[in-house]
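Sequence first, predicted model second:
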Amino acid sequence: MRLLRMLLLAATACFALSAHADDDAAATRLTTLLSQAQTMTARFSQLTLDGSGTQLQETAGELALKRPGLFRWHTDAPQEQLLVSNGQKVWLYDPDLMQVTIQSLDQRLTHTPALLLSGDVSKIRENFEISFKEAGEVVDFTLKPKAKDTLFDNLRLSFRRGVINDMQLIDSVGQRTNILFLSVKMNESIDAGQFDFKVPEGADVIQE
């Protein structure tokens, strides 16, 4: 974590211990909140801005998540896409191009934002430096990946009354993606078939 000899060393040691304790407290709090949702469905709206704040894209859709590692993320037309994972494979389907990309699921939470919400919460401490602040019914967590090869440099998760409310990702060039979750439902039964994908007849397949 980015943190007269004896006095300076003593002060530095005290600060390091405090920062470590704060990080552990934030990780414990976030793990508890995420663990409350073994399944989750929601609508979402997504807005992407470049480093200067200019809007690049606005989309909406629906999602379904189930621990560990199962997710379905469907973006509405006219920019329709479908991202599905059964915990081992990930399918990205673009119906306009009639193209399916298939790859093995990278289990690192830093490589798939959907996996952060549906993956193994015990790995959060391994993957991120975490801080949080609380104001009334809202708790905001800031996560900084410990690894270098990640999709984002900074991620914020916001919970309202214990339920995920929104997420913001910032990448290395300052591009921001804001995702607002709507009509969130937790721990309801979800058809397992949602987390598998059959390649449509005639679609081009790319294996990665």
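That came through, no problem. Because the structure is predicted, anything quoted here is derived from the model rather than measured. Numbers count the residues shown, from 1 in each chain.

Going by C-alpha atoms from here, please, whenever you check contacts or count neighbours.
Will do.

for this protein, which helix is longest?
Secondary structure of the chain read by DSSP state H shows that its longest helix is helix 6-35.

what distance separates that one from the centre of its chain?
How far helix 6-35 lies from its chain's middle: 23 Å, per Cα atoms, centre = their mean, to the nearest Å.

That helix - contacts with which helices or strands?
When contacts are defined as 3 or more Cα pairs under 8 Å, 6 or more residues apart in numbering; DSSP states H and E, helix 6-35 packs onto helix 124-127, strand 128-135.

got the contact list for whichever helix or strand comes after that helix?
Using DSSP states H and E, the helix or strand that follows helix 6-35 in sequence is strand 39-49. Strand 39-49 is contacted by residues 55-67, 118, 175-190 when judged by Cα atoms under 8 Å, 6 or more residues apart in numbering.

Equivalent analysis for stretch 163-181, please.
In contact with stretch 163-181 (Cα under 8 Å, 6+ apart) are residues 33, 42-51, 151-159, 182, 184.

try 7 Å
42-51, 151-159 (Cα atoms under 7 Å, 6 or more residues apart in numbering).

which of those residues count as buried?
Buried by 16 or more other Cα atoms under 10 Å: 42-50, 152-159, out of those.

buried set for stretch 128-146?
Result for stretch 128-146 [16+ other Cα under 10 Å]: buried residues 128-132, 139-145.

Closest one of these to Ser18?
For these, the minimum distance to Ser18 (Cα to Cα) is 12.1 Å, reached by Ser131.

Pasting the second one now:
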Amino acid sequence: MRYLKLRIVNLNSALLKVFVLGLGVAILITPAAAVDVRALAERVDHHYNQLRSLQAEFTEIYRGSGVERTESGTLWLKKPGKMRWEYRSPKEKLFVTDGKSAWFYLPGDKQ
């Protein structure tokens, strides 16, 4: 099983902070049974679709067959279709896509 934990580091949007605060207040004042999960997911999806770029620190934890592996690094997303994953730990690697082509680089392999 693979888990992905993202910690948002730098968003150039005060709107995100307002959205998260408003969402928290709405959840606190709404009874749990009355929360419409689909509507909430649609609002979150709509908000993130408005973002033009995102930078986040990530930690991936892989668990399976009695083995656990943790990797971490930085993720950058930019519309339209650009993505960059820079892994720092336990070893460096890089995954980049421009929406048309994708590249995977392992510095240790001296490619």
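Yep, it's here. All values derive from a computational prediction rather than experimental measurement.

Please check the contacts of strand 39-49 of the first structure and keep the buried ones.
Of the contacts of strand 39-49 of the first structure, these count as buried by 16+ other Cα under 10 Å: 59-67, 118, 175-181, 186.

Have a look at the second structure and report its longest helix.
helix 14-29.

Thr142 of the first structure against Leu155, yeah?
Yes. At 5.8 Å, Thr142 of the first structure and Leu155 qualify as touching, with contact defined as Cα atoms under 7 Å.

Just the ones in helices from the contacts of strand 39-49 of the first structure, please.
Counting by DSSP H, the contacts of strand 39-49 of the first structure contribute Ser118 to helices.

Can you list which of the contacts of strand 39-49 of the first structure are found in strands?
Mapping the contacts of strand 39-49 of the first structure onto strands (DSSP state E) picks out 55-66, 176-186.

Rebuild the helices and strands packed on helix 6-35 of the first structure as CSV, extending it with distance to Gln207 of the first structure.
Below are these laid out as CSV (distance: least, Cα to Cα, whole Å):
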stretch, distance to Gln207 of the first structure
helix 124-127, 27
strand 128-135, 30
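
What count of nearby residues applies to Gln81 of the first structure?
16 (other Cα atoms under 10 Å).

measure the equivalent of it over in the second structure to Leu40 of the second structure for me?
Alignment note (TM-score structural alignment): Gln81 of the first structure maps to Lys93 of the second structure. Applying Cα to Cα, to the nearest Å, the value for Lys93 of the second structure to Leu40 of the second structure is 36 Å.

got it, and Leu16 of the second structure?
Leu16 of the second structure is 15 Å from Leu40 of the second structure, by Cα to Cα.

and what of Gly24 of the second structure?
For Gly24 of the second structure, the distance to Leu40 of the second structure - Cα to Cα - is 11 Å.

and what of Phe104 of the second structure?
35 Å.

same thing with Leu106 of the second structure?
39 Å.

circling back: what's the overlap in contacts for Gly24 and Leu40 of the second structure?
Joint contacts of Gly24 of the second structure and Leu40 (Cα under 7 Å, 6+ apart) do not exist.

related to what we said a few turns ago, out of the helices and strands packed on helix 6-35 of the first structure, which gets nearest to Ile102 of the first structure?
helix 124-127 (24.6 Å).

so who does the aligned partner of Thr74 of the second structure in the first structure touch?
Under the alignment by TM-score structural alignment, Thr74 of the second structure pairs with Glu62 in the first structure. Glu62 of the first structure makes contact with 42-44, 73-75, according to Cα under 7 Å, 6+ apart.

closest to Phe15 of the first structure among those residues?
Phe44 (39.4 Å).

so how far is His46 of the second structure from the aligned residue in the second structure for the closest one?
Counting by TM-score structural alignment, Phe44 of the first structure lines up with Phe58 in the second structure. The gap separating Phe58 of the second structure from His46 of the second structure is 22 Å, by Cα to Cα.
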